[in-house]
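Asks: the sequence isn't on hand, but the structure is:
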């Protein structure tokens, strides 16, 4: 199992008569991102809590950074960084003091802790607010500081539990850049997220959970292909006539028809030729989205 940063074998957790997680098999290599997707209660948080030694498994086994999570939890904790859904910072300290404290608690020298603190404050757009008490921070600022806190000391395995919840689009884009930098540096990441666009952009592989079980896994492209072929979407006023000619699906409110296009551009040209005498407002050729794949698979 040591060739993987994270690996599980039939991992499970049972609460009373309920399997919160069952038969989870994961393999996460260094320098890659695994996305864990699923509805609330699907088992994502249970899996993360087991892998971060906060919960003991009742079946199977798991190794993180070469250490068994049940037999050597202290060794696992030395190798991981975790950003949970709730901030774990001190309201009575400033942003800078919070990061400095965490650096010193993790045995960084005062100079190294100070340098890393300033680097992270700048990277997450918090330099101007670094001297303010945490209690004065907005929700988005707190989230950014919490994520910076989990990166004060570089670790080979990073767990990010819905890292961009509550962030505005610009801050989310900055966070994506920071996550990409971690991967470039060789870290293995396990990411849970509510934003399917985020998983599509960041994850090398995705595992979809439902009811504690794996219902699908693969690259984002593979999961999309499982849902169906490419489709042509046409927007026009005469959508009913277009639907009749093409035997297409119709969205009356959007004035749009959609038809399968397994041959891609060739089908697009054929469809537009069939509508040549109609006033086409917009035409596009698209793969199924990860959103469509997620809802179909769960």
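Replies: That came in fine, so what should we check first? Being a predicted model, the structure only gives us computed values, none of them experimental.
Asks: contacts and neighbour counts: CA atoms only from here.
Replies: Noted.
Asks: how about the helices in the stretch 1-150 of the chain?
Replies: 44-51, 73-77, 95-105, 110-123, 139-149 (DSSP state H, counting those that start in this stretch).
Asks: and residue 267, which of those is closest to it?
Replies: Nearest of those to residue 267, taken as C-alpha to C-alpha: helix 44-51 at 39.8 Å.
Asks: helices and strands around the closest one, which ones?
Replies: Packing partners of helix 44-51 (3 or more C-alpha pairs under 8 Å, 6 or more residues apart in numbering; DSSP states H and E): strand 18-28, strand 59-64, strand 157-161.
Asks: just to revisit the earlier point, closest one to residue 270 among the helices of the stretch 1-150 of the chain?
Replies: helix 44-51 (44.2 Å).
Asks: between that closest one and strand 59-64, how many degrees?
Replies: Orientation note: helix 44-51 sits at an angle of 70 degrees relative to strand 59-64 (axes from the mean of the first three to the mean of the last three C-alpha atoms, to 10 degrees).
Asks: buried set for helix 44-51?
Replies: Residues 44-51 are the ones in helix 44-51 that count as buried (16 or more other C-alpha atoms under 10 Å).
Asks: how about these in a markdown table, adding distance to residue 147?
Replies: Shown next, in a markdown table, are the buried residues of helix 44-51 (distance: C-alpha to C-alpha, whole Å):
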| residue | distance to residue 147 |
| --- | --- |
| 44 | 19 |
| 45 | 17 |
| 46 | 20 |
| 47 | 20 |
| 48 | 16 |
| 49 | 17 |
| 50 | 20 |
| 51 | 18 |
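Asks: let's bring in a second one:
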């Protein structure tokens, strides 16, 4: 009896959805997620429905499968091509899952990328407790912190193409010491999006969410005008200066209805030295149309 009551209570809540967005559909997804019936969660672990929007390119399929397998059971995938209103179907799917409906099995094998073989010639392990790539994941190694010279662990990882705070399709390889970016390389440019994804309202809304103002972000995305003085003051002056304007200035321009700069930034030079939260603000202070032309590192070009 209690289980049935909890299931009904859960079904009445907004459907927890994690989005994986392909080319040409970003604005449609952002409009859809303004619905109070949907909860666009920040991690697959908090979702029940994986919303796959648009046609995902072949090179991103493995990443999509990895995201899918992080969604806890019971789970289902909902594919949307951007036409029609998917909200009723998403609500029905969520009610079914909340009642214990069918779940999808994993798409990837539940195994590490590399077997653990101890110290060896193939990079599985280093000497003692240091170095190597145990189970395919490189260990963090100490290096001088660029701010004060203290020796901190430096960790390198690839992020994307479906990280929520990054534009869909963008893949970054970053080396971090604590929350500070030591180096950054673009491994894949964002997916091409329609012109309305770069509309000032949507661009401003993305930055407002990053500074912790989701309600203001929703209002702006729906077309309301907002001064957002608090948000502007939350962005350090001079952060991400590019082509004569910083991130705060780009947000102010979007809030005023301006389209913003068109020159693609060199993210590999803009991001090092920034804390993680600052770097995300800098990236999102450029429109999808601008970031579509960002330079890709030579080894991946």
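Replies: Great, that's in hand. Quick caveat, the model's predicted, so the values are computed rather than measured.
Asks: overall similarity of the pair, as a TM-score.
Replies: In this superposition the chains share a TM-score of 0.26, using TM-score structural alignment, normalised by the length of the first structure; 141 aligned residues with a C-alpha RMSD of 6.5 Å.
Asks: tell me which helix or strand comes right after the host helix or strand of residue 280 of the second structure.
Replies: Assigned by DSSP states H and E, residue 280 of the second structure falls within helix 276-284. The first helix or strand that comes after helix 276-284 of the second structure along the chain, using DSSP H and E, is helix 288-291.
Asks: which helices and strands does that following helix pack with?
Replies: Helices and strands in packing contact with helix 288-291 of the second structure are not found; criterion 3+ C-alpha pairs under 8 Å, 6+ apart.
Asks: could you list the buried residues of the host helix or strand of residue 90 of the second structure?
Replies: Assessed by DSSP H and E, residue 90 of the second structure sits inside helix 87-98. Of all the residues in helix 87-98 of the second structure, those buried under the rule 16+ other C-alpha under 10 Å are 90-91, 93-95, 97-98.
Asks: ok so, going back, got a markdown table for the helices of the stretch 1-150 of the first structure, with distance to residue 184 of the first structure too?
Replies: Formatted as a markdown table, those follow (distance: least, C-alpha to C-alpha, whole Å):
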| stretch | distance to residue 184 of the first structure |
| --- | --- |
| helix 44-51 | 22 |
| helix 73-77 | 22 |
| helix 95-105 | 22 |
| helix 110-123 | 16 |
| helix 139-149 | 17 |
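Asks: to residue 291 of the first structure, which of the ones you listed lies closest?
Replies: Using C-alpha to C-alpha, the nearest of the helices of the stretch 1-150 of the first structure to residue 291 of the first structure is helix 44-51, at 17.6 Å.
Asks: spell out the secondary structure type for residue 39 of the second structure.
Replies: Of the three states, residue 39 of the second structure takes strand according to DSSP: H, G, I helix; E, B strand; the rest coil.
Asks: for it, the count of nearby residues, please.
Replies: Counted with other C-alpha atoms under 10 Å, the neighbours of residue 39 of the second structure add up to 17.
Asks: ditto for residue 233 of the second structure
Replies: 10.
Asks: so how far is residue 248 of the second structure from it?
Replies: Separation of residue 233 of the second structure from residue 248 of the second structure (C-alpha to C-alpha, to the nearest Å): 8 Å.
Asks: now residue 279 of the second structure
Replies: Residue 279 of the second structure is 13 Å from residue 248 of the second structure, by C-alpha to C-alpha.
Asks: those two: which has the busier surroundings?
Replies: Applying other C-alpha under 10 Å to residue 279 of the second structure and residue 248 shows that residue 248 carries more neighbours, namely 23 against 20.
Asks: hang on, isn't residue 190 of the first structure packed against residue 34?
Replies: Yes: judged on C-alpha atoms under 8 Å, residue 190 of the first structure makes contact with residue 34 at a distance of 4.9 Å.
Asks: the more surrounded of the two?
Replies: The neighbour comparison of residue 190 of the first structure against residue 34 (other C-alpha under 10 Å) goes to residue 34, with 25 against 22.
Asks: ok, back up a step: list the buried ones in the helix holding residue 280 of the second structure?
Replies: Applying 16+ other C-alpha under 10 Å to helix 276-284 of the second structure flags 276, 278-284 as buried.
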